[in-house]
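Undergrad: When you get a sec, could you give me coordinates for this:
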Amino acid sequence: MAMTEKLNEGKIMQALNWAYDKALDGSIPGTDSSYEMAENYLKGNANLIDKVNSLIRWQNTKSATTGFVSGLGGIIIMPVAIPANIATVLYVQIRMVAAVAIMGEYDVRDDRVKALAYACLAGNAAKDILKETGIIIGSKISTQLIKSISNETIIAINKRVGFKLLTKFGQKGTINLGKMIPLVGGVIGGALDGISTNIVGNIARETFIESSAITPS
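TA: Got it, this is the predicted structure:
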């Protein structure tokens, strides 16, 4: 892998870690944390699948419209130079994935669950990424199965996810990283992709709710 690609992959993972932390802490003004989202959508008498689908549909609607980030207060400076639209996509999608995992009663602060959440961002390629690292989507997940994921496996998953996101957001596996661009409320416009967000949401539901499972091979 070329040095430029390694550098860009590192930038993507820095942005992803930033977005994940912000999503859990709810520290971006004008947005709920993943915990708050999960709590809101768990209310009511519908079954869990329907509640999760409702969350995904609403995130799709937001990501396909121009006003999603209009409620952000002030300017959010990322600790990494990466285009603001990419950082916003990562934030929207990882916040949704983490909320789905919380609704499935997973500990999203566990690095092993975090790696699975990151894999969901790869969309339809998520199962292949997990399979390549020795994890097969199966039936019901258990705490013991989660604990069986090694640090080496976490690193391998994150590496594959980072490269997949490069191909998703960039051209030929690289991203033209310019100077740091602040994430400003209301400026992203229609940069978010509702279709992509829907796919990511569906993968998160299959991973943390429906099949709710991983089985190390």
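
Undergrad: C-alpha from now on. contacts and neighbour counts both.
TA: Will do.

Undergrad: what distance separates stretch 21-36 from the middle of the whole chain?
TA: 13 Å (C-alpha atoms, centre = their mean, to the nearest Å).

Undergrad: end to end, how far does that stretch reach?
TA: Start-to-end span of stretch 21-36 (C-alpha to C-alpha, to the nearest Å) is 14 Å.

Undergrad: which residue ranges form the helices in this protein?
TA: 3-25, 34-41, 48-63, 84-103, 111-120, 126-132, 143-147, 151-169, 194-205 (DSSP state H).

Undergrad: For L183, find the nearest of the ones you listed.
TA: Smallest distance to L183 across the helices of the chain (C-alpha to C-alpha): 5.3 Å, for helix 84-103.

Undergrad: so what does that closest one touch, helix or strand wise?
TA: Here helix 84-103 touches helix 3-25, helix 34-41, helix 48-63, helix 111-120, strand 183-184, helix 194-205, going by 3 or more C-alpha pairs under 8 Å, 6 or more residues apart in numbering; DSSP states H and E.

Undergrad: For the comparison step, fold the sequence that follows:
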Amino acid sequence: MSRREKTSPSDVEEPSALERRSTDLVTRLLKVGIDGLGPFDSAAQVARSARADHPSTESAVHAVVRQHSRLVAGNGFVTGLGGLLTLPVAMPANVFAFHVLAVRAVAAIAELRGYDTTRPEVRSAVLLTLVGADATDVLKTAGLPAGGRLTGLITSRVPRPVLMLVNKGVGFRLLARFGTQGLLRVPQRALPVVGGAVGAGVDTVMFRRITKNAEHALPPLAGAAVTPGEGSS
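TA: Next comes the predicted model:
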């Protein structure tokens, strides 16, 4: 091998570095978004509160979506207020907070419809709703059947290494999307105050797309218990 053809250390290390970032991202999304952290309620707690205030499962689901739509819009507005000056700091915070809220909303919908979000299969299914049509490719790459709904994944006992592949696949796509979304949003959010309104609108549309996907992909389980979060802590 000639000197030019030799692989540099950075070429060898880059895939493992990306893999670590992907794993860290999905771990944090699951930990904060589903399990909760500090004053940030878990998805099971959100589901229980919605169930207590609404007479039917679907009205509770719609309440969760409305509640989180407001939170997502507020997050997008606040992080866009500073315009170009604060964009380098605000953008990563906005994108991460957006996905944490999306994970919690989807997981709460899952709980309300009878799924146990302590199960690894359910947690992976929640992550898959974040990537939309890319979920099919993620499942195929992991060697799992791909379909319009995720109940096949959820009702199976999938080996943990396979679920780790699914989670990493979601993480890779989200990391790639973070960069793309950041570039697309810079012109929209460059102006102070105006950027806040634009950010709120864009984030709300994206969030609604995710929850619509989740409502289709996670139908109510037959014979599901009425009270969400049973078996969850």
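
Undergrad: quick revisit: let's have the helices and strands packed on helix 84-103 of structure 1 in a markdown table, adding mean neighbour count and distance to N151 of structure 1.
TA: Below are these laid out as a markdown table (neighbours: other C-alpha atoms under 10 Å; distance: least, C-alpha to C-alpha, whole Å):
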| stretch | mean neighbour count | distance to N151 of structure 1 |
| --- | --- | --- |
| helix 3-25 | 19 | 16 |
| helix 34-41 | 19 | 24 |
| helix 48-63 | 19 | 29 |
| helix 111-120 | 24 | 8 |
| strand 183-184 | 20 | 32 |
| helix 194-205 | 22 | 22 |
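
Undergrad: need those in JSON lines with distance to I129 of structure 1, can you?
TA: Output for these, formatted as JSON lines (distance: least, C-alpha to C-alpha, whole Å):
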{"stretch": "helix 3-25", "distance to I129 of structure 1": "16"}
{"stretch": "helix 34-41", "distance to I129 of structure 1": "24"}
{"stretch": "helix 48-63", "distance to I129 of structure 1": "22"}
{"stretch": "helix 111-120", "distance to I129 of structure 1": "7"}
{"stretch": "strand 183-184", "distance to I129 of structure 1": "30"}
{"stretch": "helix 194-205", "distance to I129 of structure 1": "13"}
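
Undergrad: Tell me which of the ones you listed lies nearest to I102 of structure 1.
TA: helix 34-41 (6.3 Å).

Undergrad: Average offset of the closest one relative to structure 2?
TA: Compared with structure 2 after fitting, helix 34-41 of structure 1 deviates on average by 1.1 Å (mean C-alpha distance after the TM-score superposition for structure 1).

Undergrad: what's the angle from that helix to helix 48-63?
TA: 120 degrees (axes from the mean of the first three to the mean of the last three C-alpha atoms, to 10 degrees).

Undergrad: quick one: contacts of helix 34-41 of structure 1?
TA: 23-26, 51-52, 54-55, 95-96, 98-100, 102-103 (C-alpha atoms under 8 Å, 6 or more residues apart in numbering).

Undergrad: I figured V166 of structure 2 hits V138, correct?
TA: Yes. Between V166 of structure 2 and V138 there is a contact under C-alpha atoms under 8 Å: 6.0 Å.

Undergrad: what about these two, which has more around it?
TA: V166 (26 against 22; other C-alpha atoms under 10 Å).

Undergrad: So what does the more buried one match up with in structure 1?
TA: By TM-score structural alignment, V166 of structure 2 lines up with I157 in structure 1.

Undergrad: Would you mind measuring from that match to E5 of structure 1?
TA: In terms of C-alpha to C-alpha, I157 of structure 1 sits 17 Å off from E5 of structure 1.

Undergrad: Quick check: the aligned residue for A43 of structure 2 in structure 1?
TA: Alignment note (TM-score structural alignment): A43 of structure 2 maps to S34 of structure 1.

Undergrad: Near the closest residue to its match other than its chain neighbours, how many residues? Count them for me, please.
TA: Computed as C-alpha to C-alpha, 6 or more residues apart in numbering, the closest residue to S34 of structure 1 that is not its neighbour in sequence is A99, at 4.5 Å. A99 of structure 1 is flanked by 29 other residues according to other C-alpha under 10 Å.

Undergrad: In contact with A99 of structure 1, which residues are there?
TA: S34, Y35, M37, A38.

Undergrad: Throw those into CSV and include distance to K140 of structure 1, thanks.
TA: Below are these laid out as CSV (distance: C-alpha to C-alpha, whole Å):
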residue, distance to K140 of structure 1
S34, 23
Y35, 23
M37, 24
A38, 20
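
Undergrad: Can you pull up the most central residue in structure 1?
TA: I94 (2.5 Å; C-alpha atoms, centre = their mean).

Undergrad: Counterpart of that residue over in structure 2?
TA: I94 of structure 1 maps onto V103 in structure 2, by TM-score structural alignment.

Undergrad: same deal with A115 of structure 1?
TA: So, by TM-score structural alignment, A115 of structure 1 is matched to S124.

Undergrad: returning to what we had before: okay, the nearest residue to the match of I94 of structure 1 once chain neighbours are set aside and L184 of structure 2: tell me how far apart.
TA: Spatial nearest neighbour of V103 of structure 2, chain neighbours left out: G33 (5.2 Å); criterion: C-alpha to C-alpha, 6+ apart. Separation of G33 of structure 2 from L184 of structure 2 (C-alpha to C-alpha) stands at 25 Å.
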